[in-house]
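[1] pasting the sequence and the predicted coordinates here, then a few questions.
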Amino acid sequence: MDDMTLSFERTQSVAIVGGGPGGYEAAIAAAQLGAEVTLVERAGVGGSAVITDVVPSKTLIATADAAVAARSAGDLGVQLFAKGGDGKPLQPEVAINLAAVNRRLLALARQQSDDMRASLVEAGVRIISGHGRLEGDRGVIVSTGPGGTDFDRIEADTLVVSVGASPRELPSAKPDNDRILTWTQLYDMKSIPEHLIVVGSGVTGAEFAGAYMNLGSKVTLISSRDQVLPGEDSDAAAVIERVFKRGGMTLLSKSRADKVENLGDRVVATLSDGRTVEGSHCLMAVGSIPNTAGIGLEEAGIQMTESGHIQVNRVARTSVPNVYAAGDCTTFVPLASVASMQGRTAVFHALGDVVIPLERRRITSNIFTSPEIATIGWQQKDIEDGKIAGVVHKLPLAANPRAKMMGVKDGFVKLIARQGSGSVIGGVIVAPRASELIYPIAIAVERRLTVDQVSRVFAVYPSLAASITDAARAMHVVDHTIYGEA
């Protein structure tokens, strides 16, 4: 027997409904453990995360970042010019071919989906294209024909539901794939919108508002809260808000859009106080709803929330013992990385492999604004609210030598340590590529390292990562007391 394969009295079977990050990882893990695996997916392997959400949106943001880098190169002494007919230099403008950008990002998304499908086939996973619906706790009915005319039935010892979520639609602002759009419909636009109204200042709204601002659109962001990115670190949100305003974005805080209308050549958003905002297009970023309706979950006895999310525990198990769920359709953290880990954890638990239950405080998350915001663990507000005894130390990134060389002015590194022991329990980074820089803090949180242990790690000089070391040194533990500024 191969060392990587668990021995069973008989071959176990696993059926997975939904091929997004959670379903894909569950399928790969189950195949590695020697199970017979069937994956049902209606849109394509990778699900919306790969095809219409994470991969295309972050590719668009990368293009926006490149545009900003080109426009700001003059600050570093790099000047772009062309010679006119009279031989004098002309200052060219950065032009964005949105149609070409969208073709590229959709091609990249499809390629990623194809690569994932090839990996599943190579692992021996049976893939069925169609709509899956649970039949009890061990069966899946798959509609494979047009209009639901052809059916296939799968029996399995373990079921994994990973059906994801879709953009929430409001009756008073119905997306039309023309001028009123969800984030999955943006990629049909042929040119940069003249004036994009973004309704919703959460992660999705903030990311797209910043991206289209950097691509050259006039942007108005309508937020029902008093600050963008509600629920995130307030210092981080303040940095992004400052960057947005400096870039020319109009922020309408404490405002609620009651309705949005497509008037043919423009859109009009009517606010709850009677004010109106006119633009060329409107992006509705008002959350998402799980794709759990009508797939037999309630009939199988699976416990759901009022919002339609599947109740799961820390090993991704539902209220029905042999049914698991992963991803945005569950009550756990809605991140692609979390969905992947849930999928693997579910299969490990079902097939008897070693399982480490998921812990919310050890999950890193990132917001792909410019600069990015990366967080992990306990946050400053938790300390201020008395949930845990800790100390916070924040270092502005502008003081970092590498940041000065790169022309970076916005951002900071914030470390959070437990009072007394000095163990690192959280952190926030606002910086270019914060998604990469958060990793050492994530390791510190996972391995319960103290600030002294982190401070003894050599950081390259000069580097942005050195600010993490500097923050840890500032929190040196003396007589079991942490010294540092909150």
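    Great, that's in hand.

[2] switch to C-alpha atoms for all contacts and neighbour counts from now on
    Will do.

[3] now residue 329: how far from residue 407?
    Counting by Cα to Cα, to the nearest Å, the separation of residue 329 from residue 407 is 41 Å.

[4] also residue 113?
    For residue 113, the distance to residue 407 - Cα to Cα - is 37 Å.

[5] have a look at these two and say which one is more surrounded.
    When residue 113 and residue 407 are compared on other Cα atoms under 10 Å, the one with more neighbours turns out to be residue 113, at 22 against 14.

[6] one more structure, for comparison:
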Amino acid sequence: MSGFDYDLFVIGAGSGGVRAGRIAARYGAKVAVAEEYRVGGTCVIRGCVPKKLFVYASKFAEEFEDAVGFGWTTDKVTFDWATLVENKDKEIDRLNKAYLRNLEGAGAELLLERAVVEDANTVRLTSGRKITARYILVATGATPFLPRHLPGHELAITSNEAFDLKRLPARIVIVGGGYIAVEFAGIFSGLGVETILVYRGEQILRGFDDDIRNHLAAEMSKKGIEIRTQSDVSLIERSGDGVRVTLNNGAVYGAGQIMFATGRIPNVLGLGLDHVGVEMTPHMAIKVDAYSQTAVPSIYAVGDVTNRVNLTPVAIREGHAFADTVFGGKDVKVDHSLIPTAVFSQPEVGTIGLTETQARQGFAKVDIYKSSFRPMKHTLSGRDERTLMKLVVDGESDRVLGCHICGPDAGEMAQLLGIAVRLGAKKSDFDATMAVHPTASEELVTMREKWTG
């Protein structure tokens, strides 16, 4: 495409930006990708990957305890935080290099500088260099929210810093009730840290099925996590090597750390978008259409910076669809409905489709199937933990509207259930499927008792 330095200039080398750049380059486009920190974005550097590794680490304490019931002895078991952090860093370095190789292999050029938008077809790098491109794609993700109005907020950490603490605190206060908050509560608790979860809502995991929310909260409490709902932090003060946290109800906690996990905000500040006519949503996300195009025809945006569905696979799909549409000559829209998702809490949550509340709002008759049981493993381990599975069914068409699981490997099950629900499977299809025995997932095809409404 003559007249421009590049066909595509991508700002941000996270999951969505890298995928878009790679696919566009494979279509023959001349592509540059600018990144001011490290390639891989939130997921690889400070999100999904290190978090899942830490979840694995935190589960071993219970695994060692459970092993005793199966005849194992577990004397002299110890944990070293520094070793976990070091090995996590090595894995991130490996993935960072893999992302670099993939970009280079596709023929895209990587520029390790911050880039801001000058006009509809121009970006400016930190070095002062100006670059023109027929299309600009913004894929700068999101950043943890920290309440700047809160006295003492500068003493708090977010998930960004939690992965690199010099040492584990004896006690931590985690503020929030979403994915990140409940996942880190399980991580710290599993690693032996006394954990208090503070959430201003009535129950954790707002937006998830109520039965799953209540079940998870009960199971987390069994593990020793103190959950304080309908509460918020009003003051943070320095106290020795730690902090003193005061809640709005007057309760006071001393802790080694306080961590805020109250959501993430689109990373748009200082990008120059407001000067070129790119429109923003009320929550300061980049406003885009079904093809990820902004109000400026040459500027697109994908991933968390658009605040549509803030999940890594969604950003990847959006980036791929953008490249297919703009450079591949295809007409590709991303369907943001029926997205399976997992919360790597302890126990794990996996879900796809409508909650019971959502279904009852949109369907005349809804059938509910539920099963709560003790996993087979715990018959010998003696652990007091139960799994909950739930199917939400359209009572008139028999179509499965939603599946919700809280228990071991729930995320793995949700991925496969996502295929069935997307294909419009009926409850009778579940019933006709032979069970795999003995497994927890067989409960999904053997549930018969229903609640109708």
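    Arrived safely. A quick note: this is a predicted structure, and the numbers were derived from the prediction, not measured.

[7] need the TM-score from the superposition.
    TM-score for the superposed chains, counting by TM-score structural alignment, normalised by the length of structure 2: 0.92, backed by 450 aligned residues with a Cα RMSD of 2.5 Å.

[8] map residue 398 of structure 2 onto structure 1.
    Structural alignment places residue 398 of structure 2 opposite residue 422 in structure 1 (criterion: TM-score structural alignment).

[9] what distance do you get for its match to residue 359 of structure 1?
    As defined by Cα to Cα, residue 422 of structure 1 lies at a distance of 20 Å from residue 359 of structure 1.

[10] ok, the two, which is more surrounded?
    residue 422 (26 against 11).

[11] where does the residue nearest the centre of structure 1 sit relative to residue 327 of structure 1, distance-wise?
    The residue at the geometric middle of structure 1, judged as the C-alpha nearest the mean C-alpha position with Cα atoms, centre = their mean, is residue 335 (5.2 Å). When distance is defined by Cα to Cα, residue 335 of structure 1 is 7 Å away from residue 327 of structure 1.

[12] next one: residue 346 of structure 1
    Applying Cα to Cα, the value for residue 346 of structure 1 to residue 327 of structure 1 is 11 Å.

[13] do residue 75 of structure 1 as well
    Remark: distance between residue 75 of structure 1 and residue 327 of structure 1 (Cα to Cα) = 43 Å.

[14] next one: residue 83 of structure 1
    Note on residue 83 of structure 1: its distance to residue 327 of structure 1, by Cα to Cα, is 54 Å.

[15] and for residue 350 of structure 1?
    Note on residue 350 of structure 1: its distance to residue 327 of structure 1, by Cα to Cα, is 17 Å.

[16] which of these two has more residues huddled nearby?
    When residue 350 of structure 1 and residue 327 are compared for neighbours, residue 327 comes out ahead with 31 against 23, by other Cα under 10 Å.

[17] quick one: map that one onto structure 2.
    That one, residue 327 of structure 1, aligns with residue 303 by TM-score structural alignment.

[18] that match: what's it in contact with?
    The contact partners of residue 303 of structure 2, taken as Cα atoms under 8 Å, 6 or more residues apart in numbering, are 16, 139-141, 309-312, 314-316, 318-319.

[19] those, buried ones only, as a PyMOL selection?
    This is the PyMOL syntax for the buried subset of the contacts of residue 303 of structure 2, where burial follows 16 or more other Cα atoms under 10 Å:
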select buried, resi 16+139+140+141+310+312+314+315+316+318+319
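
[20] dump the contacts of residue 303 of structure 2 into CSV; add distance to residue 273 of structure 2 and secondary structure as well.
    Listed next are the contacts of residue 303 of structure 2 as CSV, based on distance: Cα to Cα, whole Å; DSSP: H, G, I helix; E, B strand; the rest coil:
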residue, distance to residue 273 of structure 2, secondary structure
16, 19, helix
139, 13, coil
140, 12, coil
141, 14, coil
309, 21, coil
310, 20, coil
311, 23, coil
312, 23, helix
314, 23, helix
315, 20, helix
316, 22, helix
318, 20, helix
319, 19, helix
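
[21] closest one to residue 33 of structure 2 out of the contacts of residue 303 of structure 2, please.
    Nearest to residue 33 of structure 2 out of these is residue 139 (Cα to Cα; 10.0 Å).

[22] how many other residues sit next to the aligned residue in structure 1 for residue 353 of structure 2?
    Under the alignment (TM-score structural alignment), residue 353 of structure 2 pairs with residue 377 of structure 1. Applying other Cα under 10 Å, we find 23 residues neighbouring residue 377 of structure 1.

[23] now do the strands in the stretch 101-250 of structure 1.
    Shown for the stretch 101-250 of structure 1, the strands assigned by DSSP state E, counting those that start in this stretch span residues 126-129, 131-135, 139-143, 151-155, 158-161, 165-167, 180-181, 195-199, 218-222, 250-252.

[24] out of these, which comes closest to residue 65 of structure 1?
    Taking Cα to Cα as the criterion, residue 65 of structure 1 comes closest to strand 218-222 out of the strands of the stretch 101-250 of structure 1, the separation being 16.3 Å.

[25] mean deviation (superposed) between the closest one and structure 2, please.
    Between strand 218-222 of structure 1 and its aligned partner residues in structure 2, the average distance after superposition works out to 0.9 Å, using mean Cα distance after the TM-score superposition for structure 1.

[26] okay, the angle between that strand and strand 195-199?
    Strand 218-222 of structure 1 runs at 20 degrees relative to strand 195-199, counting by axes from the mean of the first three to the mean of the last three Cα atoms, to 10 degrees.

[27] from what I can see residue 58 of structure 2 touches residue 186, true?
    Yes: applying Cα atoms under 8 Å, one finds residue 58 of structure 2 in contact with residue 186, separated by 7.4 Å.

[28] more neighbours, these two?
    Each of residue 58 of structure 2 and residue 186 had its neighbours counted (other Cα under 10 Å), and the higher figure belongs to residue 186 (26 against 21).

[29] and the counterpart of the more buried one in structure 1, what is it in contact with?
    Using TM-score structural alignment, the equivalent of residue 186 of structure 2 in structure 1 is residue 210. By Cα under 8 Å, 6+ apart, the contact set of residue 210 of structure 1 is 244, 369, 370.

[30] just the helices in the stretch 201-350 of structure 1 please.
    In the stretch 201-350 of structure 1, the helices defined using DSSP state H, counting those that start in this stretch lie at 203-215, 234-246, 336-350.
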